[in-house]
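1. Provided below are the primary sequence and the corresponding predicted coordinates.
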Amino acid sequence: MDNLTTQGISLPRLGLGTFRLQGDACRTAVESALSLGYRHIDTATMYGNEEAVGAAIAASGIARADLHVTTKVWHDQLAPDAIRRACDVSLDKLRLDRVDLYLVHWPSPTMNLGAVFDSLVKLKEEGCTRAIGVCNFTLPLLRESIETIGAPIACNQIEYHVLLEQTPIHTYLAGKAIPIVAYAPLAQGRLAEHPQLTAIAKKHDASPAQVALKWLLDQDGVAAIPKAGRPASQQSNLDALKLRLDDDDRRVIAALPKNQRFVNPGFAPAWDKATA
């Protein structure tokens, strides 16, 4: 599986998202994914499943050095002391002495961005995480973080799929050699009967979801973390890597409306005003 190199870490381009997977179902899903060859597992404090993820990792027998684990601190825990406590709790639940990537899950309007990154950098220096990054940061927030503060961001994890335009952020981050990690890359299951994707899929003896996933992973500097609880879905996502989309396929996908955002909690940034 291809990896992206960022801030000294090697990030598998296809990972397993675990949002909304809980308890034994989560543990079973992570165990299945690891047995199929996944080496990138994404979780978060807010998901409430770090213990299940940690149990699956412990049972897998996979060498720690061969596994990438991401977790995240929630938006209401961005004071320096709270970040430290949250990280300690996550490591304890995951049964790990470090994670590979520790992310700000959502920006907060009350956060002191400089203090947030000071705290994250300290965690990195102390070996609690190998790299730090952000999720759901708008272009202005990215510019402030990277250009003003000088934060060593390893990625921006954002909603990204065939129905949502992310070119401005992608172009900016590509210029800084910082990858995007696409969450909800299958539009939360909404692509199964999409007519244009279905037509492309039939041409390649594939599924619409595989077409959508391969479109993302064909882009430079993009990784993806589709949630998949069933082994068959996990294998299907792995098999998407074998697809070869052609120029006609890409033209059809490029012409799709790309204004559909499916993850937008009440505290999210005003995305339509945050691209300048």
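-> Great, that's in hand.

2. can we go C-alpha only for contacts and neighbour counts from here?
-> OK.

3. what about the strands in the stretch 101-250 of the chain?
-> With strands called from DSSP state E, counting those that start in this stretch, the stretch 101-250 of the chain shows them at 101-104, 132-135, 153-159, 180-183, 222-224.

4. residues in contact with the residue of the chain most remote from its centre?
-> No residue in the chain sits farther from the centre than residue 203, which is 29.0 Å out by C-alpha atoms, centre = their mean. Taking C-alpha atoms under 8 Å, 6 or more residues apart in numbering, we find residue 203 in contact with no residue.

5. presented hereafter is structure B, for comparison with structure A:
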Amino acid sequence: MDIPLLRLHDGNQIPMLAYGTGTAWFKEVGDTSFNQGLVDLTKAAIEKGFYHLDCAEMYGTEEEVGVAIKESGVPREKLFITNKVAQGIDDIEAAIDQILQKIQTDYFDLYLIHIPFFAKSDEDFQRAWKTMEKIRESGKARSIGVSNYLRPHIEATLKGATSRPVINQIEYHAYLQRGNSYVAWLQEQGIQVGSFKGLTPAFRAPPDGPLREPLARIAKAHGVTEAAVLIAWIIRNNVVAVTTTTKLDRLDEYAQTLKITLTEDEVRDITNVGATYHFRMAWGEHFSKDDRS
């Protein structure tokens, strides 16, 4: 599977389609059970060419992912592994050592601060980022970035940064294109954007939303599913698409994305129609109902 690559400002490249090992497989804190289903599906994803694996300390799935990687037989250097720190934010260096051990690798290709809500001041953002820079220098992460950051969080971080984050992974889809030109601003700063919850308009938002007709029409025109169309729209916007599933056949559905090229009119249609509706899935407790930031 030929997944397009997006260049990061540090010179590294990130595959623009990733298999997420969280959300659908999320474990509650303290759950130490072993999920063989996740091992089997992650191994299948790797064998199908999903070489970008998106993980996080918060998901609690590193042991299963590590076993899947080992059993797949694919060399580590062919994989791109993203991980994110949350619970271990007070001691990021200890957190990454623990997670690297669980997943049985010496480094992550990309390591992110998962959420900004730990910080009580600009100095908190800056201290955390200085530690991330040390981790990159140590070789335990080849690239470093953030997730769920808003513009004030980025600006606070940059005040004390030697280098800026390479990426900000945020909830991004046609029903949440982020207000105040935030995505464009990030890209202008040299900070790439990653998307999670990208299939929300098809699977999570109310089914009678305004994209119902355009998505059905565009999917039929290309002979693919609406999910494939939504992923294609994300990638066409130069955004990395992270998606997950517990069903093997969905992997083939997502791979259809790479076989189609949306027209400019189709991209514009999804963008314009999607922008008339607002629906947020993640971290809603931190936003007012109509906040599109």
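-> Noted; the coordinates are in hand. No experiment lies behind these values; they were computed from the predicted model shown.

6. how close are the two chains, by TM-score?
-> Superposed pair, TM-score by TM-score structural alignment, normalised by the length of structure 1: 0.90. Supporting alignment: 270 aligned residues with a C-alpha RMSD of 2.2 Å.

7. show me what residue 239 of structure 1 aligns to in structure 2.
-> Aligned by TM-score structural alignment, residue 239 of structure 1 pairs with residue 256 of structure 2.

8. where's its match relative to residue 92 of structure 2, distance?
-> As defined by C-alpha to C-alpha, to the nearest Å, residue 256 of structure 2 lies at a distance of 38 Å from residue 92 of structure 2.

9. again with residue 103 of structure 2
-> Separation of residue 103 of structure 2 from residue 92 of structure 2 (C-alpha to C-alpha): 16 Å.

10. these two: which is more packed in?
-> More crowded of residue 103 of structure 2 and residue 92, by other C-alpha atoms under 10 Å: residue 103, with 22 against 19.

11. circling back: redo the strands of the stretch 101-250 of structure 1 as TSV? Include mean neighbour count and distance to residue 1 of structure 1.
-> Below are these laid out as TSV (neighbours: other C-alpha atoms under 10 Å; distance: least, C-alpha to C-alpha, whole Å):
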stretch	mean neighbour count	distance to residue 1 of structure 1
strand 101-104	25	19
strand 132-135	23	22
strand 153-159	24	19
strand 180-183	26	15
strand 222-224	25	11
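
12. the closest residue to the match of residue 239 of structure 1 other than its chain neighbours: what's it in contact with?
-> Nearest residue to residue 256 of structure 2, sequence neighbours excluded (C-alpha to C-alpha, 6 or more residues apart in numbering): residue 228, at 6.0 Å. If you count contacts by C-alpha under 8 Å, 6+ apart, residue 228 of structure 2 has them with 219, 253, 254, 255, 256, 257.

13. trace residue 228 of structure 2 over to structure 1, please.
-> Aligned counterpart of residue 228 of structure 2 in structure 1: residue 210 (TM-score structural alignment).

14. quick one: that match from residue 226 of structure 1, how far?
-> Noted for residue 210 of structure 1: a distance of 11 Å to residue 226 of structure 1, by C-alpha to C-alpha.

15. overlap in contacts, those two.
-> residue 237.

16. wait, residue 262 of structure 2 sits on residue 234?
-> No: at 10.8 Å, residue 262 of structure 2 does not count as touching residue 234 under the criterion of C-alpha atoms under 8 Å.

17. the more surrounded of the two?
-> Between residue 262 of structure 2 and residue 234, counted using other C-alpha under 10 Å, the more crowded position is residue 234 (24 against 17).

18. neighbours around residue 65 of structure 2, how many?
-> 25.

19. who's in contact with it?
-> 21, 38, 39, 42, 103.
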